[in-house]
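Visitor: Requesting a structural model of the entry that follows:
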Amino acid sequence: MTEEAAEPLDRGERRQLDVVRRFGTTGSLVLAIGSIGAGAAPVDNPLSGARLIGLPVRVPTVAMACCWLGILMIVVAWLWLGRLCWPGRGRMLSVTQLARTLAMWALPLALAPPLFSTDMYSYLAQSEVAARGFNPYVLGSAAALGVDHPFTANVPNIWRDTPSPYGPLFLMFGQVISRIVGDNVVFGVLVWRAVMLCGLALAIWAIPRLARRCGVHPAAALWLGAANPIVLFHVVSGMHNEALMVGIMLAAIELGLRYQTVPGTIAAGVLLSVAGAIKPPGWIALGFFGIYLALRKGGRFRDLVQVAALLTAVFLTTMTVITVASGWGLGWIDTFDVPNRVKTFMAPLTAFGMTGGGLSTLLGLGNQTDAMLVITKIVGYLVVAVVCLQMLWLSFRGRIEPLAGLGITYLTLALAVPVLWPWYLLWSVAPLALATNNSRFRVTAAVICAAVSLFVPPTGAGFPLRAYQIPLAVIAAVIAFAITLWLVRGKVPRLLPTRGGVRPVTQ
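Guide: Predicted coordinates for the structure are as follows:
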């Protein structure tokens, strides 16, 4: 159902929206308070000595319980919100109402200490390495800055000796930030968070506009693509640079489709190349953007060749300029494999390879884990290449929306690469959210996003010396969460659809 066909919420639904907003905002505030004592705080926590605001630092179990309670409240509030903007409803939440709700939920997390990840400290350290004139694709932060540097001290041990896995433009921008913040960790975190929020703002601007082009209600797309708890937890709070990559990518596609002239195409191609220069998966979008342009030109094979030639030239020119300007040469190509040094069972093919290696040891065939992981990595990249080419072809033939093809390719990439982190799902969620109304997909995506949001601990690390705190904190959080649900019973939308309540849309 289009935005024009849907009516605004009635009085009863607006009351439900108010309750959902307050419930989610309360959860965000509780999570922000818990982050002081159970978040990914710096080693030298500036709040640890404060009398009142530093209290959560001195009661970590309570702080952890607050974090889990806040997480549960935000996730459930998001699911309730989705019932008010589900495709096919006769009355829909407006984009403005949803954007205001997102702002209410995001603000406490934007002002709180980091949660769920310590990657932002790696951003600071690697940017400082570059700012000091070292090559970040050769030296890790420990070798370049020393282990006693405040930035290095906050980087997990496994990443201190590794070169940067990020694109050259990201580190060039980081150089500027390093010169601004000096060695002030807190100031650096705040500046990086502001940068990531700018990337999120670009995505929020582009998603409704692209959704209209694909026949999806903008609010429905924004709910799944930007108000998602993974975005709140791992972009607003965790500050992952997926925000910049996805935001620039979506904005570039929208601008390129809006201004279909040669200068407009070149500008969009430059922006898409820039997105990949921040994080390499962004380059994949160039192909699907080219499909859009080829179809608009007539959909002939020669149109595809012409567009591909133009975008390839733009990509090569842009990356040549960035590479020369950085002064680091082509070292960024050699570091694509850096994230894969962490072995995680979350990645399906890596889990298969590690399991196979363990079985080979049990069977007396020797430890073949490394060999198995090499094979699974090659298989994974081959699968991604095949799926990408298939999606490009299906998009060109008009059998699938190019943005949907891009989302499927990103999902395959996230699942097939040797390492998988929850925020990698953001690569695919945003394009798919604005490209399809399919109810089965949206239900599946909502369930997966809700489950994944509960998977990562708020500290962004394990609890080797305080594992006993986890069950106590979780039990307390669940009890408090049950009480909050009882308090709002009958005042919020039903999570499960009622008979005849929502007409399914299968676009």
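
Visitor: use CA for all of it now, contacts and neighbours both
Guide: Will do.

Visitor: residue boundaries of the helices in the stretch 1-150 of the chain?
Guide: Using DSSP state H, counting those that start in this stretch, the helices of the stretch 1-150 of the chain run over residues 11-38, 55-58, 60-83, 95-111, 119-131, 141-145, 150-153.

Visitor: Identify whichever of these lies nearest to residue 325.
Guide: Closest to residue 325 of the helices of the stretch 1-150 of the chain is helix 119-131 (CA to CA; 12.8 Å).

Visitor: that older thread, possible to save the helices of the stretch 1-150 of the chain as CSV with mean neighbour count and distance to residue 418?
Guide: Converted to CSV, these look like this (neighbours: other CA atoms under 10 Å; distance: least, CA to CA, whole Å):
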stretch, mean neighbour count, distance to residue 418
helix 11-38, 22, 29
helix 55-58, 19, 36
helix 60-83, 25, 28
helix 95-111, 19, 31
helix 119-131, 26, 18
helix 141-145, 22, 24
helix 150-153, 23, 26
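
Visitor: So for residue 232, which of those helices sits nearest?
Guide: Judged by CA to CA, the one of the helices of the stretch 1-150 of the chain that comes nearest to residue 232 is helix 95-111, at 6.3 Å.

Visitor: I'd like the structure of this one too, to check against the first:
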Amino acid sequence: MTSERRRKQAQDLPFRAGSPRLPRSAADERLVGGVRGRLAVPGLVMIAVSVLLTITIGLLGPSPMVPALGGPAWQPSYSFDARPDPYLVIVLAAAAIVVGGLGLLAALAAVPRDRLRPDPRLLVLFGCLAAGVLAFLPPSGSGDHLNYAAYGRMVTLGLNPYTHGADDLPGDPIADAVERPWREEPSVYGPVATALQALASWIGGDSLRLTIFVLAVFNAAAFIVTALLVDRFTRHDPARRRRAALLWAANPLLLYHLVAGMHADTLAIACMVAALLARARPLASGLLLGLGVATKLNAGLVALGPAWELRRRPGRLAVMAAAALAVVIAGYAIVGPEAITPVTTTSKAISHVSFWKLVQGWLWALVGTGSAYRGEIQVGALMVLGLVAWSLLRLASRRAAAGQAAPGGLEAPVVAAALVVAYLFATPYILPWYDGLAFGMLVLVGASAVDGFVVVHLLVLSLAYLPARVDGQPPGLEWLSGVVRPQIAWALLALTVALTVWAWRAGGRVRRPPASAAPPP
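Guide: This next block holds a predicted model:
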């Protein structure tokens, strides 16, 4: 086997363990392959249905899922003013999430056995077309895009979005649209995101509808560019190319959150994916890393991947780090040091769906309610992050030692994927669209059970935040946020434990081949 072929195989299977403890018989293999084969077509159909449901939610117009947009009706974004029944729209969203998540799991299960045979280019085309359509519809699922428009408006009016909230612009047609509980909150986004928000506001003027459309175009373009970059990166391996298309371009959950939801995370992910693919050119990679961090600060975790890969090449590492720091420092120098304060405040928050909310409740019961225990929880989260990351990296490194990974050790995408997945499973503050960064990293490495864990993680989070709005919700559904959301924390805790146990046990099954064994032909 050539070193090039071994390198490609290493990239394909960074987290997969060695042979199972109990090898399957040929009949078992045929049975498993047959079951997976039968899942392929239903999985693709379910993905298509989910995306159509997401498009339908936007087309129906203002609802509990879709905030109303002011501005001339002839301007994009476009939708019918159908005034759908609130409960119907919530059901449509739940169906889009469940059908899409299960369809994605089924389709991914068919890839390793080559039971999924559509041209990967069709999957990429489907996802890109869906993203293009969604850009012309009003965003759905949350009200974050209203905040983006307000922050851009502040810049054009001479206010600092890092020290002011929407309440500081009373009577403004853009700021008045911001929903509770975010009206007093300053921006937590980086200077690159703020610059794009300001540009959209400059183009949109007093029209919220047009401002949101410009932001949606930026967002959809970032999603599509990422899809095309990933497709080109995986073009030499049809199975890997199909898996990458499913995990990103045709992923119904990402289309639901990143594109229909129009979250700024999409922009940061595009920069980070491009940076990892360009890491042979340290200057370009560093500039892209800096743009990603200056869009959303937590994306900076990805930079540890290239840093690890270049640890023995200090010159190239210095160029990459200097370029990244130059972009970040220049960006924050322009917007001012006030931009750091909102980020540090948010970093201490705890999501209602996070299993750390359970820990906080236990501490209240045991010690007392005199403290929020945020410091203790932050320390605990770092410990869990380290444990999950160590388990994943241990598995990958043992594969490298056993000759199942690339000569030279762990590559940047593997390290970045492990760290990002560990962060998302351990962080006290988690929202569904944060998982997009994990998918952006996983498409650059090989298939493993991690794919399934991350899909289920996003599926569970999506159901917890159905929808991620406070305003405009129908009466009688308070139990979705008051009862269901806190209970889902138990599912996230179970997923984190399961991922750690799987990675640790899988790493223990990897065995170094005998020294005398000849490499396979």
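
Visitor: TM-score for this pair?
Guide: Remark: TM-score between the superposed chains equals 0.74 [TM-score structural alignment, normalised by the length of structure 1]; 436 aligned residues with a CA RMSD of 3.9 Å.

Visitor: follow-up on the earlier one: kindly reformat the helices of the stretch 1-150 of structure 1 as TSV containing distance to residue 182 of structure 1.
Guide: Formatted as TSV, the helices of the stretch 1-150 of structure 1 follow (distance: least, CA to CA, whole Å):
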stretch	distance to residue 182 of structure 1
helix 11-38	23
helix 55-58	26
helix 60-83	30
helix 95-111	21
helix 119-131	8
helix 141-145	13
helix 150-153	10
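
Visitor: Let me see the ranges of the helices in the stretch 351-500 of structure 1.
Guide: Using DSSP H, counting those that start in this stretch, helices in the stretch 351-500 of structure 1 cover 369-396, 402-416, 426-433, 439-453, 469-487.

Visitor: Output these as CSV; include the columns distance to residue 33 of structure 1 and mean neighbour count.
Guide: Putting these into CSV (distance: least, CA to CA, whole Å; neighbours: other CA atoms under 10 Å) gives the following:
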stretch, distance to residue 33 of structure 1, mean neighbour count
helix 369-396, 41, 18
helix 402-416, 32, 24
helix 426-433, 26, 26
helix 439-453, 18, 16
helix 469-487, 14, 15
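
Visitor: Count the residues that sit near the residue mapped onto residue 136 of structure 1 from structure 2.
Guide: Matched by TM-score structural alignment, residue 136 of structure 1 corresponds to residue 161 in structure 2. Residue neighbour count, defined by other CA atoms under 10 Å, stands at 25 for residue 161 of structure 2.

Visitor: Next one: residue 120 of structure 2 relative to residue 392 of structure 2, how far apart?
Guide: Distance check for residue 120 of structure 2 against residue 392 of structure 2: by CA to CA, to the nearest Å, it reads 28 Å.

Visitor: Format the helices of the stretch 351-500 of structure 1 as CSV; extra columns: distance to residue 264 of structure 1.
Guide: Shown next, in CSV, are the helices of the stretch 351-500 of structure 1 (distance: least, CA to CA, whole Å):
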stretch, distance to residue 264 of structure 1
helix 369-396, 21
helix 402-416, 19
helix 426-433, 21
helix 439-453, 33
helix 469-487, 50
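
Visitor: what number of residues lie near residue 226 of structure 2?
Guide: Counted with other CA under 10 Å, residues neighbouring residue 226 of structure 2 total 23.

Visitor: helix/strand/coil for it?
Guide: Put simply, residue 226 of structure 2 is helix when judged by DSSP: H, G, I helix; E, B strand; the rest coil.

Visitor: so it makes contact with residue 273?
Guide: Yes. With contact defined as CA atoms under 8 Å, residue 226 of structure 2 reaches residue 273; the gap is 7.0 Å.

Visitor: Residue 87 of structure 2 against residue 472, yeah?
Guide: No. The pair residue 87 of structure 2 / residue 472 is not scored as a contact, 11.7 Å apart, by CA under 8 Å.

Visitor: Residue 165 of structure 1 pairs with which position in structure 2?
Guide: Taking TM-score structural alignment, residue 165 of structure 1 has residue 188 as its aligned residue in structure 2.

Visitor: quick one: contacts for that match?
Guide: Residue 188 of structure 2 is in contact with 162, 339, 342-343, 346, counting by CA atoms under 8 Å, 6 or more residues apart in numbering.

Visitor: circling back to that earlier point, between the helices of the stretch 351-500 of structure 1, which one is closest to residue 22 of structure 1.
Guide: helix 469-487 (11.6 Å).

Visitor: which residues touch that closest one?
Guide: By CA under 8 Å, 6+ apart, helix 469-487 of structure 1 touches 61-62, 64-66, 68-69, 72-73.

Visitor: same deal with stretch 245-261 of structure 1?
Guide: If you take CA under 8 Å, 6+ apart as the criterion, stretch 245-261 of structure 1 is touched by 199-207, 209-210, 264-265, 267-269, 271-272, 274-276, 278-279, 282, 285, 289, 292-293, 426-427, 430.

Visitor: How far away from the center of its chain is it?
Guide: Distance of stretch 245-261 of structure 1 from the chain centroid (CA atoms, centre = their mean, to the nearest Å) equals 18 Å.

Visitor: And that stretch, what's buried?
Guide: Going by neighbour count (16 or more other CA atoms under 10 Å), the buried part of stretch 245-261 of structure 1 is 245-257.

Visitor: Tell me which of these fall in helices.
Guide: Judged by DSSP state H, the buried residues of stretch 245-261 of structure 1 include 245-257 as members of helices.
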